[in-house]
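1. Please work out how this folds:
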Amino acid sequence: MHESDILIIGSGAAGLTAALNLAERFKVTVLAKGAMNEGATAWAQGGVAAVLEPGDTFDSHIEDTMIAGAGLNDRATVEFVVENAPAAIDRLEKLGVPFNTEGEALHLTREGGHSHRRIVHVNDATGWAVQEALLNAARAHPNITLVADMVVIDLATSRHEARYSGAGNVWGVYAFNRAANAVELFTARATILATGGAGRTYLFSTAPRGATGDGIAMAWRAGCRISNMEFMQFHPTCLYNLDVKNFLITEAVRGEGGHLKLPGTGHRFMPDFDPRAELAPRDVVARAIDHEIKRLGLDYVHLDISHQPPEFVRTHFPMIHEKLLGLGVDMTTQPIPVVPAQHYTCGGVVIDRAGRTDLPHLYAAGEVSQSGLHGANRLASNSLLECFVFGEAAADDISANWGDLAPPPAIRPWDESRVTHSDEEVVIKQNWTEIRRFMWNYVGIVRSTKRLERAARRIDMLREEVNDYYGHFRVTPDLIELRNLLESADLIVRSALHRKESRGLHYTIDYPETLDAAIDTVLVP
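-> Okay, here's the model as predicted:
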């Protein structure tokens, strides 16, 4: 058994921000599913949104966020995050994040849905720079223990106490140690979920391989409410390449003048759908591309910025330019083939403004959570921002209430006395593929009640199989992920069936209108 003051599940922006804020006073353990830098943070190309441009205002950023979120955002939360953004940028600069500058000032770019230039960035690889800075600071801190290759199975709650209790407290987690090939118990007074989203429930996704909805599924099984899972953001422009899965072409390519065109004719189609053309919010752009692909039977559409000077393109998008050159596409002279792909989970574990969940001693921050910031559609570059603000908010609340957080009681060790080794790994692979395929086909960018019901029937069938498998065989990382993928898929489908309107990212042909009242979908375990 491993004991610390605070346990953090996830080593991305939210988890490491919380860890660094807590480590001055407490012993903190951070668990990562794979390597410490394998999460979604390192993949973020865009940047961090903050009001820094003369003439820009908090009110304007708040308004842009509310409009993108189709009115479903919690206004007080949006205000809280937006007003804390400049301070978050300041702290990142102090940690050594080398944001691009113009003279003395930070260079700001603009992205879809923003009325001002307010995205601070490090070229087109902001997330990587942020991840490195946070990780270096965490590695250097004597009070932070970083543990890689730990696949968390479930939260250890009052049900797992040596003297059973129904109090619902969270005392840590059971995690599978890949190196030791064994399950270990980690306990703490407070646990923070910073596990990211559930993007890998879909066939095409820009999320890292580990984004299998683990934190959302674990919190649901332990008794937390889950909200707004029907709002899956699809990034309009993922590179279409059969060898390279999930390489993202940042929003900023459209922000800096890129046009979406039909292959063959070269017709620029976005003005046919929206007066904002390529700068319309992501859901509008993704639906337009999906419409053209289905209407014309295409594999992809073209994103073309070759009308801009080559030097401009190379300077603004060095990483993307280099990557595409290696794949035989020169974006300074050729269009880029793109398709929409699942990109961000707007729903998740319900939290308040201090990052508290429904269960005592359990907090959540970042993509795993539903804080009220994103509403029915996340505004570009508000996601890293949410990680910094809520990572710190959770840390502040734990520090302020430390005296009220009881130490963990004796927790029962993991019991695998009644299970055997599996001889059928193929079952896991098959089910994983099946889930991702039917979620893409039935619960994608455009939905219908019939398609959603089809998905629900598949989930019921698979649940029986997966539960049976989980009950009889020793856990493996693949089995843990499959169980969580299925749970996440179920939460997405149930939420989508519950919403009898089209709003933001949830578009159904059976209810194309948006209702007057914006109401969150809340699932109660």
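
2. contacts and neighbour counts: CA atoms only from here.
-> Fine.

3. from the chain's centre, how far out does the longest strand that the chain contains sit?
-> Secondary structure assigned by DSSP state E gives strand 336-345 as the longest strand of the chain. Here strand 336-345 shows a centroid-to-chain-centroid distance of 14 Å under the convention Cα atoms, centre = their mean, to the nearest Å.

4. before we move on, what about stretch 13-31?
-> 20 Å.

5. Kindly report the same for stretch 280-296.
-> 22 Å.

6. List the contacts of it.
-> With contact meaning Cα atoms under 8 Å, 6 or more residues apart in numbering, stretch 280-296 is reached by 68, 112-113, 233-237, 270, 273-274, 278, 298-301, 339-340, 377, 379, 445-446, 504-505.

7. May I see the buried residues of it?
-> Buried residues in stretch 280-296, counting neighbours by 16 or more other Cα atoms under 10 Å, are found at 280, 281, 282, 283, 284, 285, 286, 287, 288, 289, 290, 293.

8. could you flag which of the contacts of stretch 280-296 are buried?
-> 68, 112-113, 233-237, 270, 278, 300-301, 339-340, 377, 379, 445-446, 504-505.

9. So which of the residues you listed are in helices?
-> The helices, defined by DSSP state H, take in 68, 270 from the buried ones among the contacts of stretch 280-296.

10. Just list the residues touching residue 357, thanks.
-> Contacts of residue 357 by Cα under 8 Å, 6+ apart are 224, 349, 350, 351, 363, 364.

11. what's the closest of those residues to residue 518?
-> Minimum distance to residue 518 across these is 16.8 Å, recorded for residue 350 (Cα to Cα).

12. and for comparison, fold this next one:
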Amino acid sequence: MTEQKEYPCDVLIIGSGAAGLSLALQLADHAKVLVLSKGALREGSTLYAQGGIAAVFDENDSIASHVSDTLVAGAGLCDKNAVQFTAEHAKEAMQWLIQQGVPFDQYQDDDGKLKYHLTREGGHSHRRILHAADATGKAVQITLVDQVRQHPNIRLLEHYHAIDLITNDDKSRCLGAYIWSQQVRQVEVVPARFVALATGGASKVYLYTSNPDVASGDGIAMAWRAGCRVANMEFNQFHPTSLYHPDAPNFLITEAMRGEGAYLKRPDGSRFMPDFDPRAELAPRDVVARAIDYEMKRLGANCVYLDISHQPADFILEHFPTIYAKCLSVGLDITKEPIPVVPAAHYTCGGVMVNLNSQTDIANLYAIGEVAYTGLHGANRMASNSLLECVVFAQAAARHILQELPATALPENLPQWDESRVSDSDEEVVITHNWHELRLFMWDYVGIVRTDKRLERALHRAELLKQEIQEYYSHFKVSNNLLELRNLVVVAELIIRSALQRKESRGLHYNLDYPHTLDDAKSSPTILTPRPS
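-> Below is the predicted model:
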């Protein structure tokens, strides 16, 4: 067996988006940090986030209002303590990002004083969204990447895939992780005092998604296999407006466009959102996505249209330069014509259960960002609370890790990875076929609108696929596609089982067999607990 490299560190952070890099920078002055990135360091969902980050900066706004709006959007399932904690720490988190150099948009008021430009998005009662034009995530990601590359205590491993967490025998403590180099194609071992999962969500489990390829639910699956509980996996947010064009897959049209006056229209040019909700285009995402889905199915249409062309061209170019350029590249001038859009899987509201310190059920294991279930989002994430959650809970995790660091020893003599009984695969077609089948039945049976029959069919297929994939995994050396598929099928099963448990429609979970929302609010999350292995 080839001798395996080891990368001992104080803190292993798996994931390199806003959550992972924020945590690394908060820790690095006091700890040796290793950041693992499955792709290039910049790649991930943060890079593609357009709208912005919610925080109370306007004197006419209030933390109480931010809390209230979030609770309403969450449809009765938010954890009030988590919402209050997040809103109270929002401004502090944004000021930390500003200190790192994130260039949020500013303007001069009538007195010549510079102020941050705040926009408004669906579900918000005030303008409270800090943004960098329509590419906020890109500005955040580039800024944080620049900072971590300069810090001597942060080691970066790009194009490395985490395989599994290493725990002690009773799975009460996390000791590190097995990682796989995509370039060397070798498994290595990372002993760590603490491990933080910051791997993002699982929207790649669906055929159509606004997420980049790396969003394959790795952290959720690894935590589940290690023995962590997960919660609220039935609540998958479908962003209402993804560009519908064969030459532009996975391109999101920010909700901020509707916040700045864009209308959703049928193919005949008529508006339809006022027929579904008094908030019209500014209704929460679950309402808008279902309305679009309903209109497309009713009309047999391939898409609907988002129209901001009634606004002045200069206004559009100033606020939405990225969207304008992208649409123009495929022949659409958004200053003159509407944008064809469809819903796409966008955000995983559930995840690995954590407390307000970002701690999971396993000692020394943390989860931050979209991989985690904090209770902030409930049954539907409100716009621009996601990047906020990343930074707020990264700061909370950093405070707790630094408090525990002096009393936590570095694990020793971790078991090496054994691949003596496996060989190189000569059947990659199996992975390709299973991958397509999984994402297709998840889209058809576990999408925006569900039924028990569809969910039961999906569960049956997921269980069969899981057996096939596990058998394949046990006989062949790991590869990127195999590792992602192994994780995706776990996440698919968790989503389906969670959806089958909820006998109502609420927020992002809509079941035609249970179309009504129960009066008692079912305010506890849907929790799944791993069976002992």
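
13. TM-score for these two?
-> Remark: TM-score between the superposed chains equals 0.98 [TM-score structural alignment, normalised by the length of the first structure]; 518 aligned residues with a Cα RMSD of 0.8 Å.

14. just to revisit the earlier point, can you tell me the mean distance of the helix or strand following the longest strand of the first structure from the second structure after alignment?
-> Remark: after strand 336-345 of the first structure, the chain's next helix or strand is strand 348-350, criterion DSSP states H and E. If you overlay the two and look at strand 348-350 of the first structure, the average distance to its match in the second structure is 0.1 Å (mean Cα distance after the TM-score superposition for the first structure).

15. For strand 348-350 of the first structure, grab the matching residue range in the second structure.
-> Under TM-score structural alignment, strand 348-350 of the first structure corresponds to residues 351-353 of the second structure.

16. What residue in the second structure is paired with residue 410 of the first structure?
-> Residue 410 of the first structure maps onto residue 413 in the second structure, by TM-score structural alignment.

17. what's the answer for residue 484 of the first structure, then?
-> Match for residue 484 of the first structure (TM-score structural alignment): residue 487.

18. element containing that match?
-> helix 480-501.

19. If you count neighbours, what's buried in that helix?
-> Applying 16+ other Cα under 10 Å to helix 480-501 of the second structure flags 480, 482-500 as buried.

20. Run a quick neighbour tally on residue 413 of the second structure.
-> Residue 413 of the second structure is flanked by 6 other residues according to other Cα atoms under 10 Å.

21. Three-state assignment for it, please.
-> Each residue gets one of three states, and residue 413 of the second structure gets coil by DSSP: H, G, I helix; E, B strand; the rest coil.

22. Could you do residue 214 of the second structure as well?
-> Going by three-state DSSP: residue 214 of the second structure is coil.

23. following the helix holding residue 487 of the second structure, which helix or strand shows up next?
-> strand 527-528.

24. Output the residue interval of the first structure matched by that next one.
-> Residue span in the first structure matched to strand 527-528 of the second structure, by TM-score structural alignment: 522-523.

25. I'd say residue 323 of the second structure and residue 256 touch.
-> No - judged on Cα atoms under 8 Å, residue 323 of the second structure makes no contact with residue 256 at a distance of 11.3 Å.

26. okay, and the common contacts of those two?
-> By Cα under 8 Å, 6+ apart, the residues touching both residue 323 of the second structure and residue 256 are residue 134.

27. Could you count how many residues lie near the closest residue to residue 359 of the second structure other than its chain neighbours?
-> Spatial nearest neighbour of residue 359 of the second structure, chain neighbours left out: residue 366 (4.6 Å); criterion: Cα to Cα, 6 or more residues apart in numbering. By the criterion of other Cα under 10 Å, residue 366 of the second structure has 28 neighbours.

28. Tell me the counterpart of residue 366 of the second structure in the first structure.
-> Match for residue 366 of the second structure (TM-score structural alignment): residue 363.

29. That match looks like it's in a strand, true?
-> Yes - according to three-state DSSP, residue 363 of the first structure belongs to a strand.
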